[in-house]
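> Here is my input; please provide its structure:
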Amino acid sequence: MSTDRQAVSPKDPATPEAAPSGAEAAEPQAAGAGAGSAGPQAQPPVPEGDAAQGEEGAAVPESGSGAGPAPDGGSDAPEAAVAAASDVDSDAPETEAEAEAEAGAEPGAGAGAESEAGAAAGEVAQPVVSEAAAELAAQKVERERIARRKAERQAPVEAGAKLSGKAADLLAAVRAVESGEKPSPVYFDEAPVAPRRAAEAPAAPRPARPAVPAPTAAGVDGVRAVLARGGAPEALAVPAATALGEAAAERLAEDPWQLLAVAAVRPAQADGFARALLGPEAGPGDERRAAALVGWLLGQAALKGHTALEAPALEAALAQYGVPDPAGALERSIGEGAVLVFQEPLGPPVAEGEEQPVRVLVGLEGHALAEESLADGLARLANAFDAPADWEKAATGPGAELIRAVSGHGLVTHTGGEAARAEPLALLAAARDLGLRVCLAAHTPLHGAVAVADLLSGAAGPGRDADGQFAVDLLVVLDAPQLDVESAAALVESVPDGARLVLSGDPGVLGSAGPGRVFGDVLAARACPQVVSRTPDPGPVGELVSGIGVGELNQVEAPGKEVVIVPVRDAGEAVHRTVQLVAESVPRAFGIAADAVQVITPGHGGSAGTRALNTALKERLNPGPGRFGGFDPGDRVVHVPSPGRAVPATVVSADAQGLHLDASGARIVVPKERVETQVRHGWAVTAHQAVGARWPAVVVVLPGDAAQALSRDWVYTAFGRAERHLSVVHGVDQALPRAVAEVLPKPRTTRLTGLLRALVAAARDQPE
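Presented below is the predicted three-dimensional model:
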């Protein structure tokens, strides 16, 4: 990182000419990041606890218009109740739009409002099971295998020692559920337990990833009939039948709130559906409603990055949705095994006889198992000290510090900016020279690297051995902040004993779209060597981004106009100037082709969001009638096969099979029934979609209607995507410097740091 820079006041704006080229180099000054229609909404205050939400995992769409629960059991509580429970307002314009628009879902109205809810439901009702759903089902199979393996262990999980009060009560409920017993109304467990045993290596091959079976025609028809009775859109039949599985119609008729299992459905809609089916019985205190809301709230929190929520915050959110006894509803969910509860010590250990302060966390089983499996795998690697190769001979030149760390440790973290990527590459070259099997993985495909998703699926990479482990001696993962807990657990479990894992990335960028804060938690646990790169990012852009990383928006010397500011008065002018920059100014001034210029903006909606910008850019760069789902050959697009994964591509052609794309030489065929939900134009993207990639020139558009969407990590990520030139189109005076200096990424509620720290410490304390 560059540390030698001239600080200037962000209040000293530059005044470039209004020429289309934006030829005056200037400091990007105060500007708002346009969120368009997805801007954060006002949220009712709810106790936050120690951890909340981070970056761009999907937010919660608006549903209903009221501010509180309806007396008859329906709820018009705003989705801000979920935001309050999980502190989900960070980067909502970008992340919610990605998680929903990429899934084809738009916020709807009540279940009985055919005009709006029907349109929303129509976008989620797909006759073919999506790749994302198949992935979730496969991960569920894997989690079950992990659970069986954990059950075989003799030592109990470390928890519960010296606890009393509600923490002990809730923990006892979980133990009773895990043992198969029905907990009593009052839970007591104050007996100390043995410490948790060190992690074991995975033994069984990973199961094949099965496809989610499509619902039968009869099953869909049965669900359709129940939906019709409740006044819900018919288009929900396929997704509801898929989500609820066998006997979906019977389950839905008996418990209408299970409609919340469908992604586009919100509590107000489910309440209206339940009232239509059950009549006066559908009150706010119905146990079925409370149980469904517990799961839905945790699911929405997971979309915002949390793997758990603090019990008081969850109870407060239930109260805002009109549940009369939130604590009782939560305890019933725990007792029935619908959710799991955990306790985490707060502060250092206390003296014997004193009560250890704790926080009580509640989470979904899948996320809990994934986080524990990930901690086990990381601890297994961190406690390995085998060094069969002569690494010291290779520990010279760039990457020497990283090579030395990897020589004696099975798990190493590496942090740095874009230029620091040269160090993991030097490590890989040294390992190859030693005859080791190596693999480089990244969030998005790079030269010489495979995408993490392709590595896990087997579509690329070294393959697996007879035990289901990767056939590697060294695995280096770039863009580690993009790992969510599910993919990280699958990745780490596949690293064999004796192999080394290096997690490398820039902690300043936006985090994963899915639940978890894997890279940050591993760094916080300090369970392995941490190599911090001293390689600065070059040039004026690198210097600017380096300052943003420490909260400073500095003026930088840009003699070659590497950084240019383009002030605008409104969103319309922002769109106009952006098109000029991409099509004319940047190509003329820097010799960079228009298709090598990437536009980044905070949100999909609004007058200067990705939709509006892509419409204007297509009209200028590749006009056409949109013969196939709005696309024409030559269109720049983003393919989103699953939430959080965006693959830049170009449209080649279309036929009966679907839309044919070229993604850096790889051909992709998107079935026509999935084009609407998986493909969007890509001249303009959000910062989260841009993570892991870089372009010769980047135009960051910050329209004035989205100042609240800006944060330091958003600005750091967006500006850092530029290699040679950065243009900033902005329309807000002081929002940009204020965001860089003051608006930090919001934390996520996770358990990985504590789990990993305890496992590594326990293993190192064991006698040889």
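
> From now on I want contacts and neighbour counts done on CA atoms only, so please keep to that.
Noted.

> Now name the helix or strand holding Pro648.
Taking DSSP states H and E as the definition, one finds Pro648 inside strand 645-655.

> Which neighbouring elements make contact with the helix or strand following that strand?
Downstream of strand 645-655, the next assigned helix or strand under DSSP H and E is strand 658-663. When contacts are defined as 3 or more Cα pairs under 8 Å, 6 or more residues apart in numbering; DSSP states H and E, strand 658-663 packs onto strand 645-655, strand 666-671, helix 672-678.

> which residues sit against the shortest one?
This means strand 666-671. Contacts of strand 666-671 with the rest of the structure, by Cα atoms under 8 Å, 6 or more residues apart in numbering, involve 657-662, 678.

> rerun that using 10 Å as the cut-off
Taking Cα atoms under 10 Å, 6 or more residues apart in numbering as the criterion, the residues outside strand 666-671 that touch it are 128, 639, 641, 649-662, 675-676, 678-679.

> how about this one, so we can line them up?
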Amino acid sequence: MTEPAGETAPEAPEAVAPIDEPVAEPAEDVREGAEATGPAESGEPAETAEAAETGEAAEAESETPDTEAGTAAAEASEASDTPELSDAQAELAAQRELRARIEARKAEKEGPVASGAKLSGTAADLLAAVRAVEGGAATGSAFYEAPEPAPRRPAPEAAPAMTVRPPVRNTAPTPAPGTTAAVREVLARGGAPEALAGQVAAVLGEAAAAALSEDPWQLLAVPGVRPEQADGFARALLGSACGPDDPRRTVALTVWLLEQAALQGHTALELQALRAGLARLTVPDPDKAVEVAVSEGAVLVFQEEQEEREEPAEDTDTDEEEPAEAAEEPAAPVLLGLDRYALAEESLADGLARLVRTATADAWEGAELDRAAGEHGLVLHTGGEAARAEPVALVAAARERGLRALVAVHSEDGRRALGAAGADAVTVAALLSGATGPGRDEEGAFALDVLAVLDAPQLDVETAAMLVESLPDGCRLVLSGDPEVLGAPGAGRVFTDALAARVCPRIASRVPDPGPLGELVSGIGVGELNQVEAPGKEVVIVPVRDAGEAVHRTVQLVADSVPRAIGVPSEQTQVVTVGHGGSAGTRALNAALKQRLNPGPGRFGGYDPGDRVAYAPVPGRTVTGTVVSADAEGLRLRCGDEDVLVPKDRVESALRHGWALTAHQAAGTRWPAVVAVLPGDAAAGLSRAWVYTAFGRAERHLSVVHGVDQALARAVAEGVAPERTTRLRPLLEGLLATPEE
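Got it, this is the predicted structure:
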């Protein structure tokens, strides 16, 4: 392997005892974290980057099979008892309001969600089942009751309690205590932990007890419950009245597999992958299971139109031998998905097309990005960290023209990284929740003429749909980001699909990232692990033999070597590793770093004042901070410039120690120093995108704790991140004419 310059390990401080004892894992129960592998990999014990990190913002819900138990999401605190909403509750309320508007818009259109054009074979049979549901010949409410269409842009109301996890359904208000008590009784009869009663009642509503008694597999709707646990619960309740081919079971498993796929970023699955996943879950007839799930309205079926090719002119020369019959074009794959992602992708495509069609072309002077934004309603901008300055400058110029312009970023740390230029920037989450931003007009749209969104690869499809839905006609939207980084922690690949669709101008920045780190990361982006000159120890390689040594050396680097040799204190040094599990995953590293940097008994749910933490206020977003104190209400954190309260019942599900993060958690944020940990058992989880993202989090210094031998070079040269199955690209291509080849 070609190693960057500066490969000599930092001078070792006094010895730190190696961490020989594994982190204690609680006993398994029904609340154990659900597998993060999708249908194509379900049941394989892997701690890969995608499997361990996708959907990471809800962290506790998307673990692989070898991860710790007891991480199911808790209910949000009841809003009706508090005079003011917390930031998380306000954000959830805004998300529900916007989802309702998306659904209302769809309801106003003629006909159902557009899908299934020119189906044949099995796809046609599945579509016929869907049409039966739409025509009233079959019921589609077995699993999801469709909400009543909401007004166009209603005033936000107090947020009801929700189960916070990806994927999250529209939920009813917090059930009465009697409902929870009835659910607790049903759980006890089935041998399930009674502690799940609150979550079951929140997910299934006031009739939860009756629904669960009639269909025990609805327990899978609770985050963290696995199929084998739901099967055991069903057997305890129903006895011989249930079997592996029970329609209730097969429908629930079909939905569960699609939800697990969403944790890996898919908004839909190919029919064959879904069949294979059902077969691994011992469903006797996967084809029938899919048909039943479609006929019950639990899933939707799609097949994109194939472009018709002109038939060649008929050959009139009868003397020549007739050519063999041409092979038929392969049919487009049949896709199945959940309605929430179908609605989000179609609403996003419609919204982007609306911006393209309603923008008035103006001649703006300035850089290439400025000119493109002046002429078009949607512009895509690509580049590295240094290129972030270009959309910021665009917004500043737009304000000088008298336009209402705004910069939105993925994280608060990303906003602060802009320096003085980011003083007026906001996070996407704060903008959507109404916590900050320009406010809304009488129609509920943002009072904006130009919006530039940085870190656009971190937009999942639902967040992007809510954002675009909130933009007024004629607003110009600039999506800016680095297409080489890992994708969003939620479902979808908005930025990648928009780039691939070629439906709007794409401006590539020519500003390179500076210094040895910029040179190293730029090379990784094109598949080359280059040797770079690092006279100031900007890049250091620390070879290790095994995972135990990787943990030991990481603690040395963070606690002593980097502060002493580089001048970056421990609190500004971030550890990034491949996954949560394993002997050098985030759990093991955080335990060792806490022991060295902030030892304590973990008096408050495993945390002590001074602990560095990663907090997921809502699915898809992770913020880092420090524990300040604890009281009867919960843990109080300091996250940047903000004081944050984590309710007591959400500490277990929404909080982790944060000295070590996964690359998905770290995306969108940079630190003065980064220690990237690559133990030997992480080799299978490496990809070029992972290496690019992890190494690119460092501003001044990068230490690579290297134990994967040649796997690092192979990952950079050949390691392609797993593809996500989505529908946004063909939807955009169908709505907008292609402006270029």
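
> before we move on, back to that, could you export the helices and strands packed on strand 658-663 of structure 1 as TSV, including distance to His576 of structure 1 and mean neighbour count?
Formatted as TSV, the entries for those read as follows, by distance: least, Cα to Cα, whole Å; neighbours: other Cα atoms under 10 Å:
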stretch	distance to His576 of structure 1	mean neighbour count
strand 645-655	24	20
strand 666-671	32	15
helix 672-678	27	19
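
> So for Arg289 of structure 1, which of the ones you listed sits nearest?
Judged by Cα to Cα, the one of those that comes nearest to Arg289 of structure 1 is helix 672-678, at 29.9 Å.

> Which strands or helices does the strand holding Pro648 of structure 1 pack on?
Packing contacts for strand 645-655 of structure 1, counted by 3 or more Cα pairs under 10 Å, 6 or more residues apart in numbering; DSSP states H and E, involve strand 636-642, strand 658-663, strand 666-671, helix 672-678, strand 679-681, helix 687-690.

> how about it, aligned to which bit of structure 2?
The alignment of strand 645-655 of structure 1 onto structure 2 (TM-score structural alignment) covers residues 621-631.

> quick one: the matching stretch to structure 1 mean distance?
For stretch 621-631 of structure 2, the mean deviation from structure 1 after alignment is 1.7 Å (mean Cα distance after the TM-score superposition for structure 1).

> can you tell which of the helices and strands packed on strand 658-663 of structure 1 is closest to Ala558 of structure 1?
strand 645-655 (29.5 Å).

> now the angle between strand 666-671 and the closest one, please.
The directions of strand 645-655 of structure 1 and strand 666-671 differ by 70 degrees, with axes from the mean of the first three to the mean of the last three Cα atoms, to 10 degrees as the criterion.

> and strand 645-655 of structure 1, how far from the chain's centre?
Taking Cα atoms, centre = their mean, to the nearest Å, one finds the center of strand 645-655 of structure 1 at 23 Å from the center of the full chain.

> Now do it against strand 636-642, angle only.
Orientation of strand 645-655 of structure 1 against strand 636-642 (the same axes, to 10 degrees) gives an angle of 110 degrees.

> related to what we said a few turns ago, could I get the helices and strands packed on strand 658-663 of structure 1 in JSON lines, plus columns for distance to Ala276 of structure 1?
Formatted as JSON lines, the entries for these read as follows, by distance: least, Cα to Cα, whole Å:
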{"stretch": "strand 645-655", "distance to Ala276 of structure 1": "39"}
{"stretch": "strand 666-671", "distance to Ala276 of structure 1": "37"}
{"stretch": "helix 672-678", "distance to Ala276 of structure 1": "30"}
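
> Alignment lookup: Ala192 of structure 2 to structure 1.
Taking TM-score structural alignment, the alignment pairs Ala192 of structure 2 with Ala232 from structure 1.
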